[in-house]
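Asker: Show me the folded form of this:
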Amino acid sequence: MARAAARYVCQSCGSVYGKWAGRCEACGQWNSIVEETPREAAPRGLGKGSGRRIELVALHGAAEPPPRRSTGIGELDRVAGGGLVPGSCVLIGGDPGIGKSTLLLQAVASLAMGGARCVYISGEEAVDQVRLRAGRMGLDKAPIDLAAATDVRDIVTTLEAGPPPDVLVIDSIQTMYVDTFDSAPGTVAQVRASAQELIRFTKRLGITLLLVGHVTKEGTIAGPRVLEHMVDAVLYFEGDRGHEFRILRGVKNRFGATDEIGVFEMTGAGLAEVTNPSALFLGDRDEANPVSGSSVLAGMEGTRPLLVEIQALVAPSSLATPRRAVVGWDSSRLAMVMAVLESRCGLELGMRDVYLNVAGGLRVTEPAADLAVAAALVSSALSRPVPAGTVAFGEIGLSGEIRPVAQPEARLKESAKLGFAGALMPRRTGGAKAGKPKREQATPGIQVRELARLQELVDIIREQPPEHRPEGAPASSTQPGETRSGDTRGEGRRSYSTGQT
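Answerer: Okay, here's the model as predicted:
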């Protein structure tokens, strides 16, 4: 058979070129195009009548839910949609050392002790290294079949020789290779071909396939984008290695809901489930002595309500360009909220340093966090705490209105369960109109204040007593919009805007 001509493939996006180039025209990456020479020629065209007829059915009909196999780890089952589906493929990605291998080892150990046959194939570590990790976690007695291999042909041949396993773990897909390609493991062609062969093999035998995937510096799964389309579910492990909390987030799931999260705590014996993450994220918060610059967001992650603390610090700046530091939230969203506070509410924040942090290492993406972020910013700018025992949620528009968000009742119930007595939220659909009293809140145990404009939030915080400061602590003698004595930066800005010298 004639040897196929060489081709050049971008390792970032998978684009194919006829010759080498320094920069990929499709994704813009430099030095990402690598030569790949497949050993087999391209397949010939399909002949007429060479295939088999497939059965076509109607759209309506009885649809039974897929069977589930529980892993024994409730947080993992929640993100997976209720358990693992036989014949499905799940891709788990995350930063190095975040806990991907640890979680899968715990899951297959629980499945194996429950009677399922589990095979763990490691392409990065030796067998003894996996045994040492299992010994530290107390899982060395689990009946798991373990091997260290990287050749997909050898793996498939070994599994076909005996009874098929129920669960197969490949750690990781970037270390696997197919011997029909000359390219090195980890390249676009090898990752795509290895995943395709493993998925075809496991679906034919009804094996649940769990793949570990490396991530790039941008946080996405390394390899071709088609890899995420080939699998049935994509789960991301998030978290700061400086924190003990780990977030398992589902971004794709053909057998369940997306945007579900599972919360874990890294311990010496592995990953421990956190069944009440709201209480854990708010564990260090002192409601008896509230401080300025702190608010509580009643958020939603998938179907789970989650309460998390938002911290803000607005401080005078000595720089021509004030600092903007954001951890756990979108910096562009922060700039928008600050612009609305300045233009619609009269708060001067543009020439001040602003720091924003989501406590606990959680990454918040929903627009409902706008109101809680605004409350923390206003509280820090005015040096007055948010009303004690109050949560906040709502989306802020550019005209200063507060827009409704999804599932407000679930947020309020979670807040009442954790002991919060008040909530600042948008005016609900069908609520009271301007000039009429607001309707009573249906959730018992929590007093709701429905807001229509962002200025109402500023007025509520302005009415609070000033923050109690310990003796000897410096107190701010100015409010936003005022200028300190001896500070000519504000005068210079006003003189410039009026054209005076």
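Asker: CA only for contacts and neighbour counts going forward, please
Answerer: OK.
Asker: Quick one: list the elements packing against the biggest helix by length in the chain.
Answerer: With secondary structure taken from DSSP state H, the chain has its longest helix at helix 188-205. Judged by 3 or more CA pairs under 8 Å, 6 or more residues apart in numbering; DSSP states H and E, helix 188-205 is in contact with helix 152-161, strand 208-213, helix 226-230.
Asker: Second input sequence below; structure requested for side-by-side comparison:
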Amino acid sequence: MAYYICSSCQFGAASWIGKCPGCGEWNTLQQKKEESRITQKKASPTQFSPLKKIDKTKSNRQSMGMFEFDRVLGGGVTRGEVVLLSGEPGIGKSTLLLQIIKNNTAIYVSGEESLEQVQHRAERLHTDIGHILFSDEINIDKILSGIEMQKKTHLVILDSIQTLYTEDVETPPGSINQIKEVMNRVIPFAKKSGVPFLVIGHVTKDGDLAGPKTLEHMVDCVLSLEGDVSSPFRILRSSKNRFGSIDEIGVFEMKEDGLHEVNSATALLEDSQKKEIGKAIVGICEGNRPMFLEVQALAVPTTLSIPRRVAKGIDFNRIQLLIAIAKKYLNLKLDSY
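Answerer: Predicted coordinates for the structure are as follows:
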């Protein structure tokens, strides 16, 4: 069976397309072949359980030891929950998860870093690694078999889903079929064992989660870590949460020793409290959380027939709308600025 995969964003299609619908690039779809391994077997009848007889204690949440992270999850992870965390390279995904496991007996599986690299980063973050088990194995079947042999595991981290593979699929790691099949094995294992999984996922150049869209439907929770590389602040938000609200966000500040939780609504403001021309304090609401930001503006005369306007951190179309409102209702002549 032949199919086509985009070399840029891993978008899959049944036939060749000139322009990739996933990333918009031209001539990036390459033909792949995969043998069908589907076999029909006689299934035994399933067993059903009344909901009212299910033990409620098994659904208790497990705190991750960081209030901001627990806030986004809805109070912590539930038994057997699979959480997918995405973000730009270098934004702090691995750092965040490595800080979380310092309070839990965890297994850390990394297909991107060696034991020495993870150990060095853990020491920089002052993370006690005495109760952390590490592996750089990328075969998901061997990983799950090894986890099953461990008696007490509170948490498993997979860094990242794009580096893992199974020998039952003949495509390379990171391909759509590999990602789907790996997750198809992780989720049933998590539900059966009751061990929560935190899985890191890559993003495309447009900021979307790399891989099939079905990946987001399969997991229980989808988190994204956002931020500007020029700013130390990071925002953790949820786009899907089966066991909590998606209206909560977590705010962190990146420092030399890792991510620090930000609890104050005014923490994102500059230290200066002086009233200056061109600055304004704006209150916004991110989900259920109020925050205060400082907006700065600078206007200078121009000799160009069409003024050049630049926006950073604010939607440019919103800037254009505000300028139009100021011109009409405040009678401000901004055509030459």
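Asker: Please name the residues that touch residue 160 of the first structure.
Answerer: Contacts for residue 160 of the first structure (CA atoms under 8 Å, 6 or more residues apart in numbering) come out as none.
Asker: again, but for residue 185 of the second structure
Answerer: For residue 185 of the second structure, the contacting residues are residue 140, by CA under 8 Å, 6+ apart.
Asker: how distant is the longest helix of the first structure from the center of its chain?
Answerer: Distance of helix 188-205 of the first structure from the chain centroid (CA atoms, centre = their mean, to the nearest Å) equals 26 Å.
Asker: now do stretch 28-40 of the second structure
Answerer: The answer for stretch 28-40 of the second structure is 28 Å, by CA atoms, centre = their mean.
Asker: Show residues contacting that stretch.
Answerer: Here stretch 28-40 of the second structure makes contact (CA under 8 Å, 6+ apart) with 1-8, 16-20, 169-171.
Asker: Where in the second structure does stretch 192-199 of the first structure align, residue-wise?
Answerer: Under TM-score structural alignment, the match for stretch 192-199 of the first structure in the second structure covers residues 180-187.
Asker: Give me the buried positions along the matching stretch.
Answerer: Within stretch 180-187 of the second structure, the residues that qualify as buried are 180, 181, 182, 183, 186, 187, counting by 16 or more other CA atoms under 10 Å.
Asker: Mean per-residue distance, it versus the first structure.
Answerer: Stretch 180-187 of the second structure differs from its equivalent in the first structure by a mean of 1.5 Å after superposition (mean CA distance after the TM-score superposition for the first structure).
Asker: And for the residue mapped onto residue 211 of the second structure from the first structure, the neighbour number?
Answerer: Aligned counterpart of residue 211 of the second structure in the first structure: residue 223 (TM-score structural alignment). Neighbourhood size, residue 223 of the first structure [other CA atoms under 10 Å]: 26.
Asker: ok, and the closest non-adjacent residue to residue 223 of the first structure?
Answerer: If you skip the residues right next to it in sequence, residue 223 of the first structure has residue 188 as its closest partner in space, 5.4 Å away by CA to CA, 6 or more residues apart in numbering.
Asker: List the contacts of the one you found.
Answerer: 9, 10, 11, 12, 14, 223, 224.
Asker: In strands only, show me those.
Answerer: The strands, defined by DSSP state E, take in 9, 10 from these.
Asker: Redo the contacts of residue 188 of the first structure as CSV? Include distance to residue 268 of the first structure.
Answerer: Listed next are these as CSV, based on distance: CA to CA, whole Å:
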residue, distance to residue 268 of the first structure
9, 43
10, 41
11, 37
12, 36
14, 40
223, 32
224, 35
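Asker: and the two most separated of the contacts of residue 188 of the first structure?
Answerer: Put simply, by CA to CA the two of those set farthest apart are 9 and 223, 11.5 Å from each other.
Asker: do you know how far residue 115 of the second structure is from residue 134 of the second structure?
Answerer: In this view, residue 115 of the second structure and residue 134 of the second structure are 7 Å apart by CA to CA, to the nearest Å.
Asker: what about the two, which has more around it?
Answerer: Legend: neighbour count by other CA under 10 Å for residue 115 of the second structure and residue 134, higher for residue 134 (17 against 13).
Asker: quick check, the more buried one in a strand?
Answerer: Yes. Counting by DSSP: H, G, I helix; E, B strand; the rest coil, residue 134 of the second structure falls inside a strand.
Asker: separation between residue 36 of the first structure and residue 181 of the first structure?
Answerer: On the measure of CA to CA, residue 36 of the first structure and residue 181 of the first structure end up 8 Å apart.
Asker: Tell me how many other residues surround the alignment partner in the second structure of residue 268 of the first structure.
Answerer: Counting by TM-score structural alignment, residue 268 of the first structure corresponds to residue 256 in the second structure. Residue 256 of the second structure has 8 neighbours, counted by other CA under 10 Å.
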